[in-house]
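>>> This is a predicted model, with the sequence first.
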Amino acid sequence: MWTPPEFCPDSPARIARLIRENPFAVMTSMDDGVPLATHVPVIRRPGPDGPPADEVPVDGSILYGHMARANLHWHSLIRSPSALVVFSGPNGYVSPTTYGVTPAAPTWNYAAVHVTGRVRVIDDAAATLEVIRATVAALERGREPEWDLGPSLGYARRILSGVVAFEIDVLEVRATFKLSQDKPAELRQRVIAEFAASGRGSEAELAALMADVAAASLPH
């Protein structure tokens, strides 16, 4: 992924937070020269003390994921276990009208993390259930009320044969947070205000991210 220096994340925690907040990723791989892609929930593997904190770098960690057994993508992951997992954060189109200056050009603001790793397909019912448990716990965290898998555990075990879980050993992490850092502070604030008021897609979330990154760059 192309990452100009001015768009590099300001901390490893920024990368970890984007992955945690945007777990529905695109996993891509190659099989005999053919590109494959599947949309899957992917989380960082929890440890004995629970999920890793955002301050713990993603590099060198392990990701959990799962897909439908009917999806033949997992077969190719056994043959060719290298994969790229793409996590997409908030994004939005920036119109030149927002800048209020001429000349200007349109652009797109976004945040994304690319994780490259080695996949291990899990062929064990207990281990697969553990991936499901961890995924449910991660996605339910913070919801009111949180759903408890316990009462549905028997049902989960009955349908488990239709699921294939996997682990990804993270080998490389690349991230781009293109948030108007190349613009003067006044223009950046105009973009933030435009996104915050737009009501389109994830632009309000993008405005909040831009404001947070801008604040973090100020001298303390």
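Cool, got the structure.
>>> going forward, measure contacts and count neighbours with C-alpha atoms only.
OK.
>>> which strands and helices sit next to the longest helix anywhere in the chain?
Ranked by residue count and defined by DSSP state H, the top helix of the chain is helix 125-140. Applying 3 or more Cα pairs under 8 Å, 6 or more residues apart in numbering; DSSP states H and E, one finds that helix 125-140 makes contact with strand 34-44, strand 62-68, strand 163-178.
>>> which SS class is the residue sitting furthest away from the middle of the chain?
Relative to the centre of the chain, and counting by Cα atoms, centre = their mean, the farthest-placed residue is T102 at 35.6 Å. Here T102 is recorded as coil under DSSP: H, G, I helix; E, B strand; the rest coil.
>>> Which residue ranges of the protein form strands?
For the chain, the strands defined by DSSP state E cover 24-31, 34-44, 62-68, 82-94, 107-122, 163-178.
>>> chain center to the fifth one: distance?
Read that as strand 107-122. Centre-to-centre, strand 107-122 and its host chain are 7 Å apart (Cα atoms, centre = their mean, to the nearest Å).
>>> List the buried residues in that strand.
109-121 (16 or more other Cα atoms under 10 Å).
>>> Also the fourth one?
Going by neighbour count (16+ other Cα under 10 Å), the buried part of strand 82-94 is S82, A83, L84, V85, V86, F87, S88, G89, P90, N91, G92, V94.
>>> now do the last one
Applying a neighbour-count criterion of 16+ other Cα under 10 Å, one finds 163-170, 173-178 buried in strand 163-178.
>>> Same list (the residues you listed) but as a markdown table, adding distance to M27.
A markdown table is the format used below for those (distance: Cα to Cα, whole Å):
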| residue | distance to M27 |
| --- | --- |
| V163 | 16 |
| V164 | 14 |
| A165 | 13 |
| F166 | 11 |
| E167 | 12 |
| I168 | 11 |
| D169 | 13 |
| V170 | 13 |
| V173 | 14 |
| R174 | 15 |
| A175 | 16 |
| T176 | 18 |
| F177 | 20 |
| K178 | 22 |
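>>> here comes the other one, which I'd like you to weigh against the first:
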Amino acid sequence: MRQNPSFVMTDVGEIRRLIECNPWVTLVSHTESGLVASHYAVLLDDAREDLTIVGHVGKPDDMIHGLGRGELLVVVQGPHGYISPGWYGDGPAVPTWNFVSAHLSGVPELLDTAENLRVLERLVDRFEQPMPHPRGMWAPPNDADFVERLERGTTGFRLTPTRVVGKRKLSQNRPGETVDHIVEMLRAEGPHANPALADEMARARAARSGS
């Protein structure tokens, strides 16, 4: 990511929030055959308070990535979107793209069957709980044989990152009134309406101003 120190995000709580709100990530490995990328949902490890994540890949992605044998890069992408130069006022300006993102790197630990089943169950529950009638992984018509076959088709992992790069580029290098105007434009109807990015910018602006 762009190495601009004014956009660096180092707060563990904020990066945990980013992961929790944006669990669909990109996994990248450098293998003998070249770069490999896959996309999966991950969760924060509920036994830890750091940036350790747990997840799984479907076989044969574990072999394709060489999972557990080398470094894995996990790219977490939060709200992002186009910012028009017209939103900066009458002065000279160029278009840009605002975003929140984090890169977590490390060698993952492979999970045993029991741990993998627990992570798979947590993952299902994470997205089923808001449903009107949540259907858990073990709920009928699924039975134990079905769930165990499902687990055997996956490889679970735990990643405690040894390197973390977080960036939050939300026009924080602009005057407060300019940020407020951009937030307003992102919330208005138009080709670049982006309420999620507007909310993220407003939240960051409030934190900076102490309100």
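Great, that's in hand. Predicted model only: the values in this text are computed from it and were never measured.
>>> sorry, back to before: now the buried residues of strand 82-94 of structure 1 in JSON lines, with distance to V131 of structure 1?
Formatted as JSON lines, those follow (distance: Cα to Cα, whole Å):
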{"residue": "S82", "distance to V131 of structure 1": "20"}
{"residue": "A83", "distance to V131 of structure 1": "18"}
{"residue": "L84", "distance to V131 of structure 1": "19"}
{"residue": "V85", "distance to V131 of structure 1": "17"}
{"residue": "V86", "distance to V131 of structure 1": "19"}
{"residue": "F87", "distance to V131 of structure 1": "19"}
{"residue": "S88", "distance to V131 of structure 1": "22"}
{"residue": "G89", "distance to V131 of structure 1": "23"}
{"residue": "P90", "distance to V131 of structure 1": "26"}
{"residue": "N91", "distance to V131 of structure 1": "29"}
{"residue": "G92", "distance to V131 of structure 1": "33"}
{"residue": "V94", "distance to V131 of structure 1": "39"}
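>>> and the nearest residue to P4 of structure 1 once chain neighbours are set aside, how far is that from P41 of structure 1?
Of all residues not flanking P4 of structure 1 in the chain, T176 sits nearest, at 7.9 Å (Cα to Cα, 6 or more residues apart in numbering). From T176 of structure 1 across to P41 of structure 1, the span is 21 Å (Cα to Cα, to the nearest Å).
>>> Spit out the contact partners of the equivalent of V191 of structure 1 over in structure 2.
Mapped onto structure 2 by TM-score structural alignment, V191 of structure 1 lines up with I182. Applying Cα atoms under 8 Å, 6 or more residues apart in numbering to I182 of structure 2 gives the contacts I83, W87, Y88, A198.
>>> Highest neighbour count among those residues?
The residue in these with the most neighbours, by other Cα atoms under 10 Å, is A198 (24 neighbours).
>>> Hmm, that one is touching L186, no?
Yes - using Cα atoms under 8 Å, A198 of structure 2 is in contact with L186, at 5.6 Å.
>>> want to try JSON lines for the strands of structure 1, with distance to R14 of structure 1 as columns?
Output for the strands of structure 1, formatted as JSON lines (distance: least, Cα to Cα, whole Å):
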{"stretch": "strand 24-31", "distance to R14 of structure 1": "17"}
{"stretch": "strand 34-44", "distance to R14 of structure 1": "15"}
{"stretch": "strand 62-68", "distance to R14 of structure 1": "17"}
{"stretch": "strand 82-94", "distance to R14 of structure 1": "11"}
{"stretch": "strand 107-122", "distance to R14 of structure 1": "10"}
{"stretch": "strand 163-178", "distance to R14 of structure 1": "9"}
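>>> Out of these, which gets nearest to S11 of structure 1?
Evaluated over the strands of structure 1, closeness to S11 of structure 1 peaks at strand 163-178, with 10.6 Å, by Cα to Cα.
>>> I'd like to check the angle between the closest one and strand 62-68, please.
Angle, strand 163-178 of structure 1 to strand 62-68, by axes from the mean of the first three to the mean of the last three Cα atoms, to 10 degrees: 120 degrees.
>>> neighbours around I192 of structure 1, how many?
23.
>>> A197 of structure 1 too?
Under the criterion other Cα under 10 Å, the count of neighbours that A197 of structure 1 has is 11.
>>> wait, what's in contact with it?
Going by Cα under 8 Å, 6+ apart, A197 of structure 1 touches A204.
>>> Same check on the one 4 residues further on?
Remark: with contacts taken as Cα under 8 Å, 6+ apart, G201 of structure 1 is in contact with G92.
>>> hmm, 10 Å instead?
Applying Cα atoms under 10 Å, 6 or more residues apart in numbering to G201 of structure 1 gives the contacts P90, N91, G92, F195.
>>> what's the spacing between it and A208 of structure 1?
Distance from G201 of structure 1 to A208 of structure 1, by Cα to Cα: 13 Å.
>>> who touches both of the two?
With Cα under 10 Å, 6+ apart as the test, G201 of structure 1 and A208 both reach P90, F195.
>>> Next, format the buried residues of strand 107-122 of structure 1 as TSV and append distance to H220 of structure 1.
Listed next are those as TSV, based on distance: Cα to Cα, whole Å:
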residue	distance to H220 of structure 1
N109	26
Y110	26
A111	25
A112	27
V113	27
H114	30
V115	32
T116	34
G117	37
R118	40
V119	42
R120	44
V121	46
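>>> now, among these, which is nearest to L149 of structure 1?
Lowest distance from L149 of structure 1 to the buried residues of strand 107-122 of structure 1 (Cα to Cα) belongs to V121, with 23.3 Å.
>>> Look up the closest residue to the aligned residue in structure 2 for that closest one, ignoring the ones flanking it.
Using TM-score structural alignment as the criterion, the counterpart of V121 of structure 1 in structure 2 is L110. Spatial nearest neighbour of L110 of structure 2, excluding adjacent residues (Cα to Cα, 6+ apart): F157 at 4.4 Å.
>>> Thanks a lot, catch you later.
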